[in-house]
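Peer 1: Next one to model:
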Amino acid sequence: MNAPAFLTRDLTFKSSSLDEKQRTVEATATAFGSVDRGAFIERLDPTATTAEAFIGLPVLDSHRQDSLSAVLGTVTAARADNGCILVTIKFTSDSRANPVIADIREGMITGVSIGYQVEKWADSRDPDTGRSIRTITQFKPREVSFVSVPADPDARIRAMPTENQPNSPEPPKTPTPDLAQRNQQIRSIAGTLNLTTEWTDSQIDSTSTLDEIRAAAITEAEKRTTPPIRTQSVQILADHTDPHTRAERMSDAMMTRIDPTHKPEDSARDFIGMSIPEMARDCLRNANVSTTALSQATIVSRALHSTSDFPLIMGNTVGRTLRQSYDSVPSALKKLARQTTVKDFRAKHRIILSEAPDLEKLNEHGEYKHGTMSESAESFKIDTFGRMIGITRQALINDDLGALNDLPRRLGIAAADFEAEFFIKLLEMNGGKGPKMGDGNPVFHEGHRNLAQTKGKPSIETLSVLRQALRHQVSLSGKRLNLSPRHLIIPAELETLAQKLLAEITPNRIDDVNPFSDLGMVVEGRFNNPDRWYLATSHSQMDGLEYAYLEGEPGPQTETKAGFEIDGIKIKVRLDFGACFGDWRGWQMNEGK
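Peer 2: Prediction:
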């Protein structure tokens, strides 16, 4: 699982534990409470970390990691107390921390926040509210920061004992560690500030106190020109602010509700189980729009017409569903065709070259002769086809997944059917002879030697005639191509006959061997003529049926917009598509009957 790399929690404190002479203050680092992360409620298990893990952590200004001037001090001691972890913060000795100390004294700064890295967690659901619960079972604290806005009222700077509070716990005292503990803390301080091994060893060998070593570490770090690089924090910020990445993850999570067999990416698990209104609320929060006291209807309406990525998420989900259904029912003829791309909608002239010239023996002078290649041209163009559908606001508020499933699914099937019909219409042009080629004749023509003179249903005899015609086809320069048949293309009415004809059998005599058992059968139920059938070679041997999409947009494409004509989302489906015959030599046709 890919855990969030760096998270923060805001706490509150009081200034009464401030010791300005010693430049220390005591705070509650964590009370193991809950935080609403939008997509889920995050809870910290009391055993998720230890007090010792906080010792030596840097104390920063508002989680700033871009400058050493943001380092205000360090955590010198930590202990567990009544289900909380208390830390003692010692400020740096220079003047940079003085304004913070003064604001703490006046009660202006009351917020503390910890930054931590999640290592293990477990997901569940609240039985009363239905909200997703993520319990952090192991995390590693990385830093402590003073912040302006606290979030957790149960965590605060510890108050010093007063006469009215005789039983208040005493502030923790900085322990005097033994040699092993002292060395470990020195290494922790050096690692946090990215100091060298030589500096660390020199401090271990010195007789300085830990407070003196911390001050020396901060001074040494200020001399360095390159601050510590924290790439994890930068990655998380980019991940949360990129609307396309967020939309992909939320759409991936929604697909698990539409299709129970769908396996989401680990990065989408934060959003699994969220309803459509819950996603709308999360999108508004991510766009810094308050959703307090708003009804579900208002939340969905605002998410549709705000700058949030909610319409993008809905469109992404529709696009996924449409593409799945489109890919599930490909045209039978499309499997035989070669896919290409074009850059625009102008007619394209496709140049067909003959085979390369024959090699010749060199004469006694070693002279090479020039060869020539014949060529012809075919042209075609793509066009744009499309439809628009609407998903109503009521369907989104009702969390109606059928609106996000049935309509796109049907449109995907319709797009696949459109392509299949396109191929059928192409083959059945000019009374079933196909489109006209560059020489002015249709694809299937006596002059092309690909129109069977002996008409009849598929049989050993009729197949043999067409196979021989394929073998004897000639190139532009007049040479035989010796093409091999690979596909038998038939209407649904001839399917049973063809199955029997192509079935592999174990013959008792040589005369009983089936010579066409290696042919692939392609059945197309959309053919209008129940008798006409075809024999074709593969497009790897000879160019034949081809289809093209606009470059960079293969298959149906979707665009989403919050609509005014309908109170909801408008989704436009567009298909830039075209098909043609690149060459007639690889196909043979029999009119049947």
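
Peer 1: drop to CA atoms for contacts and neighbour counts, all remaining ones
Peer 2: OK.

Peer 1: Quick one: the helices in this structure, in order.
Peer 2: Counting by DSSP state H, the segments of the chain that form helices are 98-105, 179-192, 197-205, 210-223, 231-241, 243-258, 276-286, 296-305, 310-328, 393-397, 401-427, 429-432, 460-471, 495-502.

Peer 1: among these, which is nearest Asp81?
Peer 2: For Asp81, the closest of the helices of the chain is helix 179-192, at 21.4 Å, according to CA to CA.

Peer 1: How about the closest one, which residues are buried there?
Peer 2: Neighbour-count burial for helix 179-192 flags Asn183, Gln185, Ile186, Arg187, Ser188, Ile189, Ala190, Gly191, Thr192 (criterion: 16 or more other CA atoms under 10 Å).

Peer 1: Ok, stretch 217-224 next?
Peer 2: Quick answer for stretch 217-224 (16+ other CA under 10 Å): Ala217, Ile218, Ala221, Glu222.

Peer 1: Quick check: closest non-adjacent residue to Gln379.
Peer 2: In this structure residue 379 is Ser, not Gln. In space, and not counting its chain neighbours, Ser379 is closest to His349: 4.2 Å by CA to CA, 6 or more residues apart in numbering.

Peer 1: Does that neighbour touch Ala377 like I think?
Peer 2: Yes - the criterion here is CA atoms under 8 Å, and His349 meets it with Ala377 at 6.1 Å.

Peer 1: who's in contact with the residue nearest to Ser379?
Peer 2: With CA atoms under 8 Å, 6 or more residues apart in numbering as the criterion, the residues that contact His349 are Ala377, Glu378, Ser379, Phe380.

Peer 1: What's the PyMOL syntax to select whichever of those residues are buried?
Peer 2: In PyMOL, a selection of the buried entries from these looks like this (16+ other CA under 10 Å):
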select buried, resi 378+380
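
Peer 1: want to put them side by side, so please do this one too:
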Amino acid sequence: MKMKTVLAVACTLATAFVMSFGLVSEAFAAMPHAPVHLAASLVDAVREFGPHLAIPLVVMRANLADLQKRATDKIAELKDDTAPDAARTIQADHKKLLDEIDALQGDIRKAEQDEAVTPPANPTANVDGARAADIYDIGTRAGMTNEAIQAALRNGTAVDAFRAQAFDHMTAQSARTPTSGVHVIRDEAETRRSGLTTALAFRLGGIDQPTGDQAAQARGFMDNHDVVEFAAAAMGYRGMLRTVREREEMLERAFHATSDFPAIFSSAINTLLERRYALAQPTYRRISRRRDFVDFRPHYAVSVGEFPMLEKMTESGEIKFGTFGEGKETIAVLPYAKGIRVSRQMMVNDRLNAIGELLGGYGRTVARFEEITFYAMMLSANTKLSDGQVVFHASHNNLAASGSAITVASIGVGKAAMRKQKNLDGATMNVQPSILLVSPDKETEALQYLSPINANDSIKVNPHVGTLEPVVAAELSGNAWYLFASPDEAAVYQWGLLDGYSAPRIRFDEPFGTQGQAMTVEHDFGVGAIEFRGAYKDPGA
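Peer 2: Now for the predicted structure:
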């Protein structure tokens, strides 16, 4: 009898110990240092110290929360690139956890039903367990040490008294670690680089007069007037550079040392280059549509037919389904580059004027290169669509049978041909031309023809005035003329850059030397034909 009493007391103490560490799942959530499977360990402890005792309901709930977390973590291990064998193993482990969760949920439901029918045999143990859980929750949230929490549990400290201790602990911690408002301060080196770049770009002509934050950052460098002065500012040099040798040595140090000047110089030049490139307005962009490329591989330009025509529904409510026509053309972006060199004399002597004109002018040069490339493609007999024919071909119904001068009648024929074009599904497109493209040889004729004239005779009125915009391309020659629809309505040609780039760029090729600064101008550009229905050609006369 005495032995049974000792065993009962021991089991009661074990149960209270378990409940004090795992009464509620929130207590575990508030303990970042707690083991992941603490709840399961406590369940095992109950079974070891008292096999005949029922596992407390609160411990089972904590164990359930642990299993659910493990199941969530396990399924999260599945990735798109997970090997098939590993994926099957993960799925098997996950299913096992789900089975354990189902079984435990059944045990919890049974325990809840038993608890509702039969009151706990030891109410005091439950009260002590609740106090322990509350103290653990309060202590861990307050950042108290485990020793302090254990001492409160052993001493029988009441929850309210312990809450006061936790508040005092947090107050002491706050006093030792004062906090203040957060102030985001720009790094001084970053501010200096930004200011130098802005000032140099302004001196080169790449940007307008800076304002706001840019002006504040660049204010200390706006009085610099040549490359050497900007190099000295980037190096932190505050003295006077009196001789040519000193100026050369400063440039050499700025480009050779681990200074920020190469990046500052490159950024300012690229800003200038991008601005000059954007100001250029090549004619090919008026008759083609832009689409950038994600890489250098050939990209499909898909022409999709219009929606199928509507049909009357049958008496039974049947809806007939149509199909889309689809054609494919390929086009790719290609890399282009050219090496250039700024001479030693220009770098030492220039006050940025010549350097700005030389490098900034390359923006216009690149735009001119695009113009040449586009019209070379357009006029080439090798530029064919997927049907094996060039864009302007009799089989496409967009090429006049014989050349004609620009007249009311000839333009009327071209307009009619464009309006009668059919899409891939056979529906009439009714395309309206908006551009009259000519060579310099036909410029005067085109301008005279499209100028409004107050005619006394209605027969002499030009009905096309105001409906067509003349565009003159220097890369064209001869008497041929073209009608084009707006690229937004019916694009015939497409152009684009590599995704992420909006302009050509300059990259330094080698460090500064006795012969000057070498660099490369790089540009990725693609152009090609994608359709034929939005244009018409007359060989001219």
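
Peer 1: coming back round to it: save the buried residues of stretch 217-224 of structure 1 as JSON lines, and put in distance to Pro330 of structure 1 too.
Peer 2: JSON lines is the format used below for the buried residues of stretch 217-224 of structure 1 (distance: CA to CA, whole Å):
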{"residue": "Ala217", "distance to Pro330 of structure 1": "67"}
{"residue": "Ile218", "distance to Pro330 of structure 1": "66"}
{"residue": "Ala221", "distance to Pro330 of structure 1": "64"}
{"residue": "Glu222", "distance to Pro330 of structure 1": "65"}
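
Peer 1: how near is whatever residue of structure 2 lines up with Leu359 of structure 1 to Lys320 of structure 2?
Peer 2: By TM-score structural alignment, Leu359 of structure 1 lines up with Leu310 in structure 2. Distance, Leu310 of structure 2 to Lys320 of structure 2, using CA to CA, to the nearest Å: 9 Å.

Peer 1: same check, this time on Val9 of structure 2
Peer 2: Taken as CA to CA, the span from Val9 of structure 2 to Lys320 of structure 2 is 82 Å.

Peer 1: Same question for Arg286 of structure 2.
Peer 2: 41 Å.

Peer 1: do the same with Ala152 of structure 2
Peer 2: 79 Å.

Peer 1: again with His393 of structure 2
Peer 2: Using CA to CA, which is the criterion applied here, His393 of structure 2 is 36 Å from Lys320 of structure 2.

Peer 1: and if you look at Ala87 of structure 2?
Peer 2: Distance from Ala87 of structure 2 to Lys320 of structure 2, by CA to CA: 44 Å.

Peer 1: Show me which of those two is the more surrounded one.
Peer 2: Per other CA atoms under 10 Å, whichever of Ala87 of structure 2 and Lys320 has more neighbours is Ala87, with 17 against 10.

Peer 1: And that one, what's its match in structure 1?
Peer 2: Checking with TM-score structural alignment, Ala87 of structure 2 has no match.

Peer 1: Now the helix or strand hosting Ala87 of structure 2: buried residues?
Peer 2: Per DSSP states H and E, Ala87 of structure 2 falls inside helix 84-117. Residues of helix 84-117 of structure 2 classed as buried: Ala87, Ile90, Gln91, His94, Leu97, Leu98, Ile101, Leu104, Asp107, Ile108, Ala111 (neighbour count, 16+ other CA under 10 Å).

Peer 1: do stretch 485-505 of structure 2 as well
Peer 2: 485-487, 490-498, 503-505.

Peer 1: what number of residues lie near the closest residue to Arg193 of structure 2 other than its chain neighbours?
Peer 2: Excluding the flanking residues, the one nearest Arg193 of structure 2 by CA to CA, 6+ apart is Ile264, at 6.7 Å. When neighbours are counted by other CA under 10 Å, Ile264 of structure 2 registers 21.

Peer 1: Repeat that for Arg154 of structure 2.
Peer 2: Using other CA under 10 Å, Arg154 of structure 2 has 9 other residues around it.

Peer 1: part of a helix, is it?
Peer 2: Yes - according to DSSP: H, G, I helix; E, B strand; the rest coil, Arg154 of structure 2 belongs to a helix.

Peer 1: residue in structure 1 matching it?
Peer 2: In structure 1, no residue is paired with Arg154 of structure 2 according to TM-score structural alignment.

Peer 1: Having no further points to raise, I will conclude here.
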